[in-house]
Every structure is written in C-alpha cells, then in structure tokens.
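**Student:** sequence first, then the predicted structure:
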Amino acid sequence: MKIAIVILNWNGRNMLKRFLPILQSNLIADSVVFVADNASSDDSLQLLKSDFPDVRVIELDKNYGFADGYNKALQQIDAEYYLLLNSDVEVTSDWIEPMLWFMEANHDVAACQPKILSISDRHSFEYAGACGGFIDKYGYPYCRGRIFDTIEYDKGQYDNPMEIQWTTGACMLIRSSDYWAVGGLDGRFFAHSEEIDMCWRLRLMGRKLYCIPQSKVFHVGGGTLNKSNPRKTFLNFRNNLTMLYKNLPDKDLRHVMAVRWWLDYLAAFQMLILNRSWGDFKAVVKARRAFHKWKKQFLSERQEIQLRQESAPDVQVRSSYSILWQYYFHRKKEFSRLHPSVSKGTKQFPNVVLLPQIEALLNEGHTVTLQLRGYSMRPFLEDNRDKALLIKACHIAVGDAVLARLPQGGYVLHRIVKIKGDEITLLGDGNLVPEHCKRSDIIGFVVGFYRKGRSAIDKTNGIKWGLYSIIWMLLRPCRRYLLAFYRRVWLKMFKPI
C-alpha cells in the first residue's frame, strides 16, 4: 500500500468516535487506516468493531507508550509511507495530497508535517508542532508559531514550505525506509521527545524534514496527559537530557550539560515558588536522577551517532542561539522576530508546485532562472546559493547539464553521462548513483549558472565550464574519494568552491 495512516490509541474512545468519521471521509486512494491499541481499558476496541469495521486494528498486549507502541505496530504494516496521526486530530479536505506530492518530488526529504492549528481556537497555532519544529543550542524545542507558552495567531505568515529541524508526532508523514533506517522511535523514551530524537538522527544521515502548510489539521492537544502534569514533566526532562546525551557532538556535550544543570534546577525552583507545584519540582529532580542512572544504556548508540556526525559535519541539527536568552532577555517571542526573512520577501515553494510551471514556461519558449536546491551538483554548485538559466531542450549531448523529469516522479538538474538511442543516463556531479530517463523527459537545457550571488553568468559553452566538465567527468572513477575529501576536509578548512 502507498500510505498507512496509523493512530496509536490508549483509552481514547471518545476521540476515536469524534474524529475517525472525519478522517475516513478525507482519505485518498491506496491509503489505509490502522488503529494500534495500547491495551486500552475502556471500550475503544468494541467501538472500532461496531462503528468502524473498515479500520484495521492492531491489538498490543500492553501499554508500550507512544514510542514503542508505534514501533511494534509499524513492524506489522507494509507500506511505502507511514502517516503517524494522533487520535485527537481533526483532518481537513485535501490534507494528505500536498505532503505526499512534496515527498514524491523531493526524494531527499525523509518526513514532513502539516500546519497544525488549535481546535479550540482555529485561528491559532497548536502547541505541539505548530508550523514546524526547531531546537536551540541547549536542547529546548520550539516551533514556527509557538515559542514556550507564546502561541501566535495564524495570519498566513508561515505559509511557505520550510525545512525544519523536527516534525511533530501528532501528524507526521515519513518514508517507511527512513523510519527503519534510523531504528524508529526510541522505545525507552515511552513518550515525549521521541520524535525530536528520531528527527535528529535522520538529519545526521543527511535526510531533510519539512513543514508543508498547504496541508492543515486541527489538534486538541493534551489528549493523553494534561499540560501541567508531573508525569509529563518527568518524561520531558528525562528524555530531553537523554536525547542530548545520545546525539550531541563530543565538542559540545560537556558545555551543554553543564548549562542544563543550572537551567533545569532554575526551572524546578520556578515551578515550586511561582507555580506552587511541588509535584513538578520533584519531577524535575527525579528526571535528572533517572537520566544519570540510565545514561550508560545509551553509550554504544552515542558512539555510533558520533561516527555519523563526522560524515555529516555541515548538517545544522540545532539552532546556534539560546531560545531562553532570545525569549526572556531580547523579548523575541515570535518566530518571525527570530528569523525576520521567514515572513517577508521571496517565498519558497515545493518542487512539486514550482517545476511543473517551469516546464510549461520552457515549452512556451521562455527562459527560466531556477534557484538550485540540494547538494547533488557539488562541488561546483551549492544548495540555495546558485541559480541555473534554462531554455527548452532541443539538441543534447553527453556532458550537458539538463533539467529532467524522472519516470518514478520528481525532477533533477543533473549532467548527461550517457546517451543510447532514446535512453538517457544522468548523474549529479556530487552523486555516485545515476538516474535513467527517456529523451522526451529532458525538459530544460542549462545555458549558464549564476554562482555565489554574482550577476555575471558562467556560460555552459564557455571555457571555464567546459574545462571543469571535462576534468570532472574524467575523474569519475575516483569521485567517491574526491567528494569525501571535499566534504570532510575542504569544507572544514575553506568555504565552498
């Protein structure tokens, strides 16, 4: 099947009765709804059997929590995509298509989420995920549309698709291959921070995460645990510290953990004195003790993750600033104040929307300037830095850089390395595995590149590009080693070429 929509349920009978009918009326072809039941003690299973016979039920033998509950359920499902969905989410019409189309067109993206609004105030973002998740240098999560308890109104200010640092488990579309490539959610977490931990590991593998606001859902929030709950406080603090221990690079671990010691106890006393919550105070203290007691369990995984850090040195998994400092001292309580360019200026659109329009313009005889995305044409071309000038493809030859539509979906701007009749073989300068298409799939021919923000164009029929092309194609047998040197050595010492 294409998409398995999987709801993890624990005593959520009322939520299922309220939101499953809306979900069932807004499905797409080749999508199947599953409910994995974490040994509920209410009559959830009876409700599913009587009122929702088309929903496939997976009965787990005990409450495994969010993380391992999903792991054990997904092991029993064969699908190209998993769509993790909370039982207290109300979907909307056409909510799946924008995310699926985006994933189909962008194979370097592992997972995405929709815009998540509050069901109690439909003009406000919802706490859990809002319009995409981020994490600061000390491990504090925040969102585009929600920083700590400041929740913004949705005024369309974040309606551009954006690469993010984590996707919410409340509604996440993820490739099953990527889910299992990183081992899924960490079942030891039980609940809270598990999706951020998994997203961190995905990004260390070079995979991308996006929020697609053209998809929209409404979330109740706090459907299992209330926001102010000592158990939730315990899980949040313990799991967040564990996530940092697992994933932080060696050079940052000691400093971050020292700062967190002070900040965690400051938070604990704030809960005790200002909020008068003895339960939350004890939960923070117990969480720190629990973390130190079990962190040895994660040592081997930490060592494996450090090897991934070395192979992906330029992946920005965390923000470079402290969100506490920005929020409390600089009074930057909206995401747009942290990133002013996000809500104004040129909007970014997913390839699935943009490239078909470019194809139409090229077929009409227009020239098109395309902002390049991704690293598949390194070392000469960089993600979001350089642009390509395209015309309609007429006569093509080996060595030409072209825009092509792939048979399996999506577009690439890569170099032709082989032509055999109607069969075309493409290879990105920064790739090792070629793609294949037909001659009719070549829709654009690159006549030049604008590099490093320059207004002068590097023409593809010029001496500079021609010499580079010849040399790089001759070096193809040793490209693996040259690219590894460029990524691991050159970029650490110098700027991109």
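**Tutor:** Structure's in. What do you need? Numbering: from 1, shown residues only.
**Student:** rest of the way, CA atoms for contacts and neighbours
**Tutor:** OK.
**Student:** helix, strand or coil for the residue nearest in space to the middle of the chain?
**Tutor:** In the chain, the residue lying closest to the centroid (Cα atoms, centre = their mean) is Leu209, at 1.7 Å. Here Leu209 is strand, with the state taken from DSSP: H, G, I helix; E, B strand; the rest coil.
**Student:** that one: what's it in contact with?
**Tutor:** 109-112, 163-167, 199, 203 (Cα atoms under 8 Å, 6 or more residues apart in numbering).
**Student:** those, buried ones only, as a PyMOL selection?
**Tutor:** Filtering the contacts of Leu209 down to the buried ones (16 or more other Cα atoms under 10 Å) takes a single PyMOL command:
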select buried, resi 109+110+111+112+163+164+165+166+167+199+203
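**Student:** and whichever helix in the chain runs longest, what's buried?
**Tutor:** Longest helix in the chain by number of residues (criterion: DSSP state H): helix 250-273. When neighbours are counted by 16+ other Cα under 10 Å, the buried residues of helix 250-273 are found to be 256-257, 260, 264, 268-269, 271-272.
**Student:** tell me the one of these nearest Asp154?
**Tutor:** Of all the buried residues of helix 250-273, Asp154 sits closest to Met271, with 29.8 Å by Cα to Cα.
**Student:** if I look at that closest one, how far off is Leu253?
**Tutor:** 26 Å (Cα to Cα, to the nearest Å).
**Student:** now find how far off-centre the longest helix of the chain is within its chain.
**Tutor:** Offset of helix 250-273 from its chain centre (Cα atoms, centre = their mean, to the nearest Å): 27 Å.
**Student:** same question, stretch 287-302
**Tutor:** 26 Å.
**Student:** span of that stretch from start to end?
**Tutor:** 20 Å.
**Student:** here's the one I want to compare it with:
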Amino acid sequence: MKTPLSIIVVTFNTRDLTIRCIENFYDDAVAAGWEIISVDNGSADGTAQAVSARFPAVRVIRAEANRGYAAGANLGLGASRGEVMILLNSDVLAPAGVLGALREALLANPDIGAISPGLRTASGEPQPFAFGADPTLDYLVRRGWRTLRRRAFLHDWGVSEPIDVDWVSGACLAVRAEVVRRVGPLDERFFLYFEDNDWCLRIRRAGYRVVYDPRWQVIHLGGASQPEGRAVNRVYQQSLLAFYAKHYGPLATAVLWLLLPVYNRLMRR
C-alpha cells in the first residue's frame, strides 16, 4: 500500500544525531501518515536499538556492514512505499513542514525529478556544496583558484528563489518513486561522495529538472560519520575519478588523474 511520503534516514555510528534528526519531524510525520525508515549501516554504537526504542513508528533496517551511503540509501529506497521519497542524512535537522513542501513541489511539477531545500550550517551560514555544476575539468580548474572559489561553489550568489542546477546534495534530497523506477537507484560503486552528482546527472539525462529551492531551509551539521583528515581527501578523489570514468571516458579521467596534484595545491592556497 502506497503512502504519501517516505523519509529515509541513513545512519552510521551517529546515535545521538539520529535521535535528534528524527525528533524534528516524527510527531508531524506520524500524524500525516508518512513512512519513516531508518537504515543503519552496521553501527557499533547502538543506533538501531535506540531508534527502535524511542520511535515505535520508525521502520528500522539493519545492514550487516557499512557498504557506503549509496548502498544504505538503496536499502531504504527498495523498502519504501512512498509516492515521494526523501533521503535524509542523520545529521540534518529538517522540520516536517519543509519535508512536506518538497513533496508538494514534486507532485505539482512533474518535470522536476529531484529537489533539495536550502542547506545551512549550524551557525546559520549557507553551506558550501549544497548544489552546483557538473564537475567538469573546466569547473574544477575554476574552483581551484581562490578568486573564483566562491562563484564556483555556487553558495554565495544570494539565491532566494528556486533555480535549476546540475546537482543537489544528497543530505536532503526528494525524488518521486516513478523517477527512481525510471533511472534506477544510487550507484553503489560510489562509497561516499559523488553518488548524488551521479544520480542527478542520470535524472537530468532522463529529461527531468534538478531544482534547488532555498525558500525552505534545513540545518546540516555535516560530516558526522565521514572519514577524517587525509582519508577524506583520498575517498573524495577516488569517487571523483570513478565519476569521470563513468561519465567522461578514459581520456578525461587520465587528464584528471594528472591534474589532481596541482588541483590539491590550488585548493590549499
């Protein structure tokens, strides 16, 4: 039986954040008849047990191991009964009103394949990497220069109305079930990073729009279950190279591989 909306929260060793995340919308979601799914990616901190005890209406799916964000999200998508599905990071604070607005926007605009609200940091600043352009070589070079970094990030343009973009962050991303059936789930070859870029690109290639709508705002605390230090950069670059290999071909991938050391130096300037 279909439900109006499925909210899918993917977690990995973020028990307290996950509780806080679900608390933001739980009562209103239950009252509206929405489905709430918590996918636990093999946490060792008791996240799954805590969610089950605190929120009886939440359907908890336990993965045996952490195979990455995309794999966890796909477990939730596959189990979902919603006509609209929202992927939500466990470190996102999203009121039910925002989630409902995303659902209504998708149902009112069948040409929109994916939509995301504005993302704010804990201090209230616009979050970098909330949306952007495809990571072409030209884009990466522009982003590497300090003087162009703001514009390349697309987070300081003073955007106040919905705009079409190449991709939106998977931290809070809404799609219709029919779009998932048409383009397929997230690509699990991306353990972390660029799974949202890849999905949005496939959604656009299927003829849909990808929209960033800052009229609705959520707080993204950010990075709670990510690798730290050099491991972050390594995973990021592996996923970027995988994205290039999939979408831009071997020549562009080889050029990127050669340019990565220069790019890293520019980003540290």
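**Tutor:** Thanks, I have the structure now. The structure presented is a predicted model; accordingly, all values stated were derived computationally and were not measured.
**Student:** TM-score of the superposed pair?
**Tutor:** Once superposed, the chains reach a TM-score of 0.86 (TM-score structural alignment, normalised by the length of structure 2), with 259 aligned residues with a Cα RMSD of 2.7 Å.
**Student:** what is the nearest of the contacts of Leu209 of structure 1 to Ala290 of structure 1?
**Tutor:** Nearest to Ala290 of structure 1 among these, with distances taken as Cα to Cα, is Cys199, at 23.2 Å.
**Student:** what's the helix or strand for whichever residue in structure 1 pairs up with Leu93 of structure 2?
**Tutor:** Under the alignment (TM-score structural alignment), Leu93 of structure 2 pairs with Glu90 of structure 1. Using DSSP states H and E, Glu90 of structure 1 falls within strand 89-91.
**Student:** the next helix or strand after that strand: which residues count as buried?
**Tutor:** Using DSSP H and E, the helix or strand that follows strand 89-91 of structure 1 in sequence is helix 97-105. Going by neighbour count (16+ other Cα under 10 Å), the buried part of helix 97-105 of structure 1 is 98-105.
**Student:** can you give me the strands for the stretch 101-250 of structure 2?
**Tutor:** 112-120, 131-132, 163-164, 167-168, 172-176, 209-220 (DSSP state E, counting those that start in this stretch).
**Student:** out of these, which one sits most buried?
**Tutor:** Comparing the strands of the stretch 101-250 of structure 2 by mean neighbour count (mean count of other Cα atoms under 10 Å), strand 167-168 ranks first with a mean of 28.
**Student:** mean shift of it relative to structure 1?
**Tutor:** By mean Cα distance after the TM-score superposition for structure 1, the fitted strand 167-168 of structure 2 averages 1.2 Å away from its aligned residues in structure 1.
**Student:** output the buried residues of helix 97-105 of structure 1 as a markdown table; include the columns distance to Lys418 of structure 1.
**Tutor:** A markdown table is the format used below for the buried residues of helix 97-105 of structure 1 (distance: Cα to Cα, whole Å):
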| residue | distance to Lys418 of structure 1 |
| --- | --- |
| Pro98 | 34 |
| Met99 | 34 |
| Leu100 | 31 |
| Trp101 | 29 |
| Phe102 | 29 |
| Met103 | 28 |
| Glu104 | 25 |
| Ala105 | 24 |
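**Student:** returning to that earlier point: got TSV for the strands of the stretch 101-250 of structure 2, with distance to Gly229 of structure 2 too?
**Tutor:** Shown next, in TSV, are those (distance: least, Cα to Cα, whole Å):
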stretch	distance to Gly229 of structure 2
strand 112-120	23
strand 131-132	23
strand 163-164	33
strand 167-168	24
strand 172-176	24
strand 209-220	20
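**Student:** ok, the contacts of Leu209 of structure 1 vs Thr425 of structure 1, which is closest?
**Tutor:** After measuring the contacts of Leu209 of structure 1 against Thr425 of structure 1 - Cα to Cα - the closest member comes out as Val109, at 23.1 Å.
**Student:** now do the contacts for the counterpart of the closest one in structure 2.
**Tutor:** Here Val109 of structure 1 is matched to Ile112 in structure 2, going by TM-score structural alignment. The contact partners of Ile112 of structure 2, by Cα under 8 Å, 6+ apart, come to 106, 208-211.
**Student:** tell me how far Arg204 of structure 2 lies from Arg182 of structure 2.
**Tutor:** In terms of Cα to Cα, Arg204 of structure 2 sits 12 Å off from Arg182 of structure 2.
**Student:** brilliant, that's me finished.
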